[in-house]
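Participant: After the sequence you'll find the predicted model.
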Amino acid sequence: MEEVVKATKNFSADLVVGDGGFGFVYKAQFSDGRIVAVKKLDPDAFQGFREFQAEMETLSKLRHPNIVKILGYCVSGADRILIYEFIERGNLDRWLNDSSSCDGDGYDDGAGFRVPLSWKTRIKIVRGVANGLAFLHGLDKPIIHRDIKASNVLLDSEFEAHIADFGLARRMDASRSHVSTQFAGTMGYMPPEYKEGFTGATVRADVFSFGVLMLEVATGKRPICPRSSTAKKWAW
């Protein structure tokens, strides 16, 4: 834990590269020169410990070019830390959108220059996510991600996609149609049956979320935006 604290400069806000409902992600450099991503879970977050267990149990056993690699973990008191490979270009959401707009077509590098994603690159990204999902769903005990969305897809220096954030993931017996669990996911990416009260985790739900993601990649429009209609409406 001491080395993690040093590598993140005591979890400095200046090193934060991502955040979510369960904590923050920091860009860190260890004494041997390795640059990694350090995810510190909020001890007060809902299902925080269960998320930590799920992510550890799931990612530690997975090896696929389109799945983010976990390098280690540590627990100290209430602190729970996950250490991942650092993916250079950040998440896909940052390349498709900016924080002030519902539409987007690239990434502002901070100097006001917006770099567009070519169709070739967009297709490569979508194929990468599809390959990663096919791997997860094709395991002897399929893994349901449950939160496929642009901010959970990381892009490396070659714009290869890596599926990340397995905190909500569940393994499923291949003989079953779903896993009974609590309602989870991100509005706009979840299938309509969730709105009707269904809470089971299914492979089909991941596929629906992937379909929404494909529309977002193709159009540059967010699935949910205060100033726009839902994905179902703008898709038509």
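Facilitator: That came through, no problem. Numbering: from 1, shown residues only.

Participant: all contacts plus neighbour counts: C-alpha atoms, from now on.
Facilitator: Will do.

Participant: Next one: residue 129 from residue 121, what distance?
Facilitator: 13 Å (C-alpha to C-alpha, to the nearest Å).

Participant: what about versus this one:
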Amino acid sequence: MRLLLVENDANLANLLAKGFGETGFTVDLAPNGLTGRHFVEEQTYDLVILDVMLPGLNGWQLLQLIRKRGTTPVLFLTARDAIEDRLRGLELGADDYLLKPFTFDELLVRVRTLLRRGPTGTADTYVIADLDIDVQRQRVSRGGQRISLSDQEFELLQLLASRQGDVISRSLIASQVFNNDSHKIEIAIHRLRSKIDERYQPKLIHTMGTVGYQLAVLAD
């Protein structure tokens, strides 16, 4: 597995590279955003770890460039602890947000979790409560009743199901399902809810503030 670590604290970057190297990862180090952009444009990575405050090109800007190129998992590793910063990171398409100070063990667990999950998931079937999704045959049923979805509705549902329980940011949904057109998301969610949730309990599709959406069974 190949990681890109974009971190301008040389001591921290070297410690993390050593730790990841000892656990079997190959790590490229970028001391600033511009170097990070060069690596992203020239190499393929399984995961990118980003600081926010970077010289040359900040983490927000670099994440946007990464999202234009694909769905590589991105984890923010930063001291920016304001809720507005965390929300901004998720809205721009980050997959996780870990605050400094941190332990290497926690970072390693989060990296491994993201790598197992991947950007979109690879399962052939998903089962959430009484909702069944057959990816191979593109069939959906709830409570034993078949549900007809358009290709785009199915793609949206599959994305939510592949990361069930996680909040999927609007920017990630836009980039993966709607060719970066975020204006279509609310209408598509409304139509999907009318088919998946309207006549059933428990409700499965949840709006998580302005950040994004979640497919999950939530406790009362």
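Facilitator: Sure thing, it's come through. None of these values were measured; they are calculated from a predicted model.

Participant: Overlay the chains and give the TM-score.
Facilitator: TM-score for the superposed chains, counting by TM-score structural alignment, normalised by the length of the second structure: 0.25, backed by 111 aligned residues with a C-alpha RMSD of 6.9 Å.

Participant: before we move on, back to that, neighbour count: residue 129 and residue 121 of the first structure, which is higher?
Facilitator: Set residue 129 of the first structure next to residue 121 and count neighbours by other C-alpha atoms under 10 Å: residue 129 wins out with 23 against 14.

Participant: count of residues packed around residue 75 of the first structure?
Facilitator: If we define neighbours as other C-alpha under 10 Å, then residue 75 of the first structure has 10 of them.

Participant: Would you mind giving the secondary structure of it?
Facilitator: Assigned with DSSP: H, G, I helix; E, B strand; the rest coil, residue 75 of the first structure falls in the strand class.

Participant: how close does the residue nearest to it when sequence neighbours are not counted get to residue 130 of the first structure?
Facilitator: Of all residues not flanking residue 75 of the first structure in the chain, residue 81 sits nearest, at 6.3 Å (C-alpha to C-alpha, 6 or more residues apart in numbering). Per C-alpha to C-alpha, residue 81 of the first structure is found 28 Å from residue 130 of the first structure.

Participant: just residue 93 of the first structure next, same as before
Facilitator: For residue 93 of the first structure relative to residue 130 of the first structure (C-alpha to C-alpha), the value is 17 Å.

Participant: likewise residue 124 of the first structure?
Facilitator: From residue 124 of the first structure over to residue 130 of the first structure (counting by C-alpha to C-alpha), the distance is 10 Å.

Participant: same thing with residue 144 of the first structure?
Facilitator: As judged by C-alpha to C-alpha, residue 144 of the first structure and residue 130 of the first structure stand 13 Å apart.

Participant: on that earlier part again, what is the helix or strand where the residue nearest to residue 75 of the first structure lies packed up against?
Facilitator: Element membership of residue 81 of the first structure, judged by DSSP states H and E, is strand 79-85. If you count contacts as 3 or more C-alpha pairs under 8 Å, 6 or more residues apart in numbering; DSSP states H and E, strand 79-85 of the first structure packs onto strand 35-41, helix 48-59, strand 70-76.

Participant: what comes up buried for that strand?
Facilitator: Buried residues in strand 79-85 of the first structure, counted by 16 or more other C-alpha atoms under 10 Å: 80, 81, 82, 83, 84, 85.

Participant: Would you point out the most distant pair within those residues?
Facilitator: Longest distance between any two of the buried residues of strand 79-85 of the first structure is 17.1 Å, between 80 and 85; criterion C-alpha to C-alpha.

Participant: and the longest helix along the first structure, what does it pack onto?
Facilitator: The single longest helix within the first structure, with elements called by DSSP state H, is helix 119-137. If you count contacts as 3+ C-alpha pairs under 8 Å, 6+ apart, helix 119-137 of the first structure packs onto strand 143-144, strand 161-163, helix 203-219.

Participant: Can you lay out these as JSON lines showing distance to residue 38 of the first structure?
Facilitator: Formatted as JSON lines, those follow (distance: least, C-alpha to C-alpha, whole Å):
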{"stretch": "strand 143-144", "distance to residue 38 of the first structure": "23"}
{"stretch": "strand 161-163", "distance to residue 38 of the first structure": "16"}
{"stretch": "helix 203-219", "distance to residue 38 of the first structure": "26"}
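
Participant: Minimum distance to residue 40 of the first structure: which of those has it?
Facilitator: For these, proximity to residue 40 of the first structure was assessed by C-alpha to C-alpha; strand 161-163 is nearest, at 18.5 Å.

Participant: And the next helix or strand past that closest one?
Facilitator: Reading on from strand 161-163 of the first structure to the C-terminus, the next helix or strand found by DSSP H and E is strand 170-171.

Participant: any idea which helix or strand comes after that next one?
Facilitator: Per DSSP H and E, the first helix or strand lying C-terminal to strand 170-171 of the first structure is helix 192-195.
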